[in-house]
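**Student:** Task: produce atomic coordinates for the following.
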Amino acid sequence: MTQLRGVGIGQGVAQGPVARMMPPLAPPAEDATALTLAEETSRAREAMDAVARDLEARGERAGGTARDVLEAQAMMAEDPALAEEVDARLAAGATAEWAVFDAFASFRDQLAALGGYLGERAADLDDVAQRIIARLRGVAAPGVPDPGHPFVLVADDLAPADTALLDLEKVLALVTLQGGPTSHTAILAREKAIVAVVGATTAGELRDGETVIVDAAAGTITTDPTADELAAARRRADEREDAASAPLTLGALADGTPIPLLANLGSPDAAQAVALGAEGVGLFRTEFLFLGQQTAPTITQQRAAYEKLLGAFPGKKVVVRVLDAGADKPLAFLNDAHEENPALGLRGLRALRASEDILREQLTALAEADAATRAAGGGADLWVMAPMVSTVSETEYFVSIAREYGIRTAGVMVEVPSSALLADRILAHADFASIGTNDLTQYTLAADRLLGSVAAFQDPWHPAVLRLVREVGDAGRRTGKPVGICGEAAADPLLAVVLVGLGATSLSMAPTALADVRASLAATTLDDARRAAEAALTAEDAASARHAAESAATR
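**Tutor:** This next block holds a predicted model:
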């Protein structure tokens, strides 16, 4: 028995035979074309257009976050700047295959060098280029294998177009060599509740047909498992299935302490969250309205989206985050200036203060949507928060401007150590705080959350991160203000218990994680949670913190 390690997505466990992803197409030769320039140009345009339409169609079938991802890929296939690069190579006598390959590779290298969010998009460009070249060659694009039986899919990485349409009757689990916890593969796997381990760099040694256990909770792939290990994994999978099918209840500890369980959403489509028992929304990301646009959406366009969201949760809390964008997610109308270190640059509230009209339009749309849904008798309890707040003065600024528009509950996200350490002063002005554990971990451990090479540092179990969470929880208790968690840490059932022990009053997560967390909390008292939290805080690293909490929770 051997264990390979990566980053687990979710809490699932699965077992089955390996089937490896087909290798990418061989690069085209740099040969001169035998066709005319007009003929090669026509071939290239037809292939690029066909791939764009195919990606859009896949997106329509997939829906949800997958649709947004695939539509972004379709835009890559038709990007005017890329088309110009392809044309330049065609004009120099290249074949359409080589022109596409070389132009896309050039753009890919530029994105990879930038790192962060844009670096993650380099793999998307590779996939689009492969699909266009396959179209030009008249062959099928590399994709998911079909061995004729259920299997564990192993790939270097998985393109969004493939992840979005995986046959969940056949794909038991997903293992990738590349990618981090916020890659498109991870995001879509989480949304579809696929058992997945990403960034398992040694998984290339896995062989077709060999049986493995994929344990997302532990972030491991077990090869040559024993009969006992297979049976134990099967029992865990059955227990999770039973928990998922149990009657929906409100989030609460075993002693009756209420802990509302909310959903993280990236679009107004809330049907899945409602069906899985979300008690509201703890993080609504408004970026979907802005990304990929050349101009900011109008107040009317924004209002329509917000009304749909608020109408889906009548009487329930809905926390909306105003636009979180910056140099790592450049917007032509906000901030597209190059920055050497975008994670530390003009992003979040900083960017909105520099373009205050965008913030004011967003608050106008939110206030109008709130008023409209309340007048129709189906309004939600709207809370609005600012991203990347790092100072008390920023808090005062945002709360003040939100009040101008009649926002009754205005808060801030705690994502940087400074705001955690000053939480008592920040909560003297804000109505609530919501801890974004993804960024808080990134800034505490100085490890880019999108960079696979430092993925091991991106662990919210680290005692340094937990101490900062405790600072905010303690400040919340002293000021009588709510403190929520809306980062991926809330989706870890054991860590959710620890976060409650540190003072979290609500937890927000991907809807597919709700059942696991609900069951974990229901088996724990507040005293248990506090004991597990104290044990984790005494540890020296993330692994020992998890172990200490586990031991304390089972005493």
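**Student:** going forward, measure contacts between C-alpha atoms and count neighbours the same way
**Tutor:** OK.
**Student:** what about L172, distance to A164?
**Tutor:** Here L172 is placed at a distance of 15 Å from A164 (Cα to Cα, to the nearest Å).
**Student:** need the contact list for the nearest residue to T95 once chain neighbours are set aside.
**Tutor:** Leaving aside its sequence neighbours, T95 sits nearest to T33 (Cα to Cα, 6 or more residues apart in numbering; 4.9 Å). Contacts for T33 (Cα atoms under 8 Å, 6 or more residues apart in numbering) come out as 40, 93-95.
**Student:** which helices and strands does the helix or strand T395 falls within pack with?
**Tutor:** Using DSSP states H and E, T395 sits in helix 392-404. When contacts are defined as 3 or more Cα pairs under 8 Å, 6 or more residues apart in numbering; DSSP states H and E, helix 392-404 packs onto strand 409-414, helix 423-426.
**Student:** one more, for comparison:
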Amino acid sequence: MTTGTTTTAAPATSATRVLDGIGVGGGSAAGPVARMAQPSVLPPPRTVDPADVPAEAAAARAALARVAADLEERAAAVGGDAAQVLSAQAMMAADPTLADQVGDLVAGGADAAHALDNAFRAFRASLEAAGGYFAERVADLDDLRHRSVAAVQGHAMPGLPDPGHPYILVAEDLAPADTALLDPAEVLALVTERGGPTSHTAILAKILGLPAVVGCAAAAALTDGTPVLVDGAAGTVVTDPDPDTVAEAAARDERRREAAARVSGPGRTADGHAVKLLVNLGALPELDAAAAADSEGVGLFRTEFLYLDREQAPTAEEQTGAYRTVFDAFAGRRVVVRTLDAGADKPLPFVTAADEQNPALGVRGLRTARRDPELLEAQLAAIAAAAQDTEADVWVMAPMVSVPGEAAEFTARVRAHGLRTAGAMVEVPAAALRAKDLARQCDFLSIGTNDLAQYAFAADRTLGTLAEFLDPWQPALLELVRTAAQAGAACDRPVGVCGEAAADPMLALVLVGLGVSSLSAAPSCLGDVRATLAAHSLDDCRRLAGLALAAPDATAARAAVRDGSVREALT
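**Tutor:** Got it, this is the predicted structure:
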């Protein structure tokens, strides 16, 4: 196995094929394909005799209960985000509404397996129609369907393959229940036919440091045992690679690891231009690893974990305790807290309207303060209380700011609670285009490239079929980043990037060249980003940014910067 970050696509030969996708995990890995097992096949439908309806319904409910229990067991065996995702999935399986629907179908004459299948199909259609966060849960629901149908038939639960040797995992998509227990010693790389740069697979790959390619539709033709080379930087899967190609990839990865080991401390370019390197933090179980990372603090502290999967907001004591734990772990360093980003992909029953026809364009992020201003006030009070007795440098930023007036009002609220540093996230084109006006109303800007891409390209981030538009290398997206960065510089305001783009070492060069002053990513990504910055001057970064902006699309931008960086290294 080889892993790394800065790689180039292997050339195709008469014996190879190059399958294109979106690279979301750095480095490369070579090995044989092992595909996820196909779900259990439904038996032919049979009509249930009225006298057997109670037993049939009980069998279906028992299958759902078994799935929920299995997922809870898996959640107990892992920590961090994985446990939360699995527990949420278990709650879906245990939903009484689902069980009632299955019972009604059995009462109508369906057998248990087909009642489960039909009930999940109906729920799936509802989630797809809702879009946003709900549409992202479709893969989870499909996995629950497969597990329930297997359970009611007495078959083994779907799971990861076990060929007896390390392998490249290939699947249509990956569900949390499978990936939560994934062993990086066995799984060398991930390839999925669906998914995009913000998918569950992409997030997992960054956490585990695995090469990964998502949205690779041609991977459907890959069969078990086929040797492949996965290049997570180039976004390619090379079939039947020759030994020289594999050796070249291994050598590049080794050079990358050596370069990362040689550089530590604050981020800076080869000529000394400072670029703060920060970590993203999404839950307390991630805290130890995040605090131990060689970083200058937290660039994005997501606070949603305190609010999700609850019927009411967390108490002031709960919030203050959680925030203080994080602040204490980062004493002497910066912690940028993002206030609650509810709505759209994170609906909350106590704040989110259930009847919004298009939640992604509705009341989300800072806009929820219009509906429930006390929710924001309570959070700011808890942050302020936690910050009183800490040595951390606490910054607070609002998500989904669209106009300068919102930034001004948020800054005033932050100041009223005694917090010194208030910022606005740039996630919609309107904010980027008027970033100078936004910057005048607050102390810093932070660019969320995931949502900014979604809104700039009118492409739902949950749809794998539109993943190419969500590629952070898209020149139009980079143009918006440049606009915001230049506006911040004109107002003497720092501008950071906390989206997935910050984790890509080559793209980090471009972002710095565009004027970004800090980068926030998963802890495992910082070493490669630091080493890549240290090998390039600020002028190099600006030249590479120009190449990316001039490219016609994301693929061409990535190739132009990669080739330009190689040429600079040789001169």
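**Student:** quick check: longest strand of structure 1.
**Tutor:** The longest strand of structure 1 (DSSP state E) is strand 13-20.
**Student:** buried sites along the next helix or strand after it?
**Tutor:** For strand 13-20 of structure 1, the following helix or strand on the C-terminal side (DSSP H and E) is helix 37-62. In terms of neighbour count (16 or more other Cα atoms under 10 Å), helix 37-62 of structure 1 has its buried residues at 37, 40-41, 43-45, 47-48, 50-56, 58-59, 62.
**Student:** Identify the residue of structure 2 aligned to P24 of structure 1.
**Tutor:** With TM-score structural alignment as the criterion, the equivalent of P24 of structure 1 in structure 2 is P39.
**Student:** distance of its match from D162 of structure 2?
**Tutor:** Using Cα to Cα, P39 of structure 2 is found at 16 Å from D162 of structure 2.
**Student:** Neighbour count for those two, which is higher?
**Tutor:** Legend: neighbour count by other Cα atoms under 10 Å for P39 of structure 2 and D162, higher for P39 (17 against 13).
**Student:** Go ahead and confirm that one touches G159.
**Tutor:** No - assessed by Cα atoms under 8 Å, P39 of structure 2 is found out of contact with G159, at 9.4 Å.
**Student:** Rebuild the helices and strands packed on helix 392-404 of structure 1 as CSV, extending it with distance to A446 of structure 1 and mean neighbour count.
**Tutor:** Formatted as CSV, these follow (distance: least, Cα to Cα, whole Å; neighbours: other Cα atoms under 10 Å):
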stretch, distance to A446 of structure 1, mean neighbour count
strand 409-414, 16, 26
helix 423-426, 21, 23
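**Student:** Including distance to E488 of structure 1, could these go into a markdown table?
**Tutor:** Output for these, formatted as a markdown table (distance: least, Cα to Cα, whole Å):
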| stretch | distance to E488 of structure 1 |
| --- | --- |
| strand 409-414 | 14 |
| helix 423-426 | 21 |
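**Student:** Any idea which of those gets closest to L366 of structure 1?
**Tutor:** strand 409-414 (12.1 Å; Cα to Cα).
**Student:** Now do the helices in the stretch 451-571 of structure 2.
**Tutor:** Assigned by DSSP state H, counting those that start in this stretch, the helices in the stretch 451-571 of structure 2 fall at 475-490, 505-514, 526-534, 538-550, 554-570.
**Student:** Just list what the last one packs against, helices and strands only.
**Tutor:** When contacts are defined as 3+ Cα pairs under 8 Å, 6+ apart, helix 554-570 of structure 2 packs onto helix 505-514, helix 538-550.
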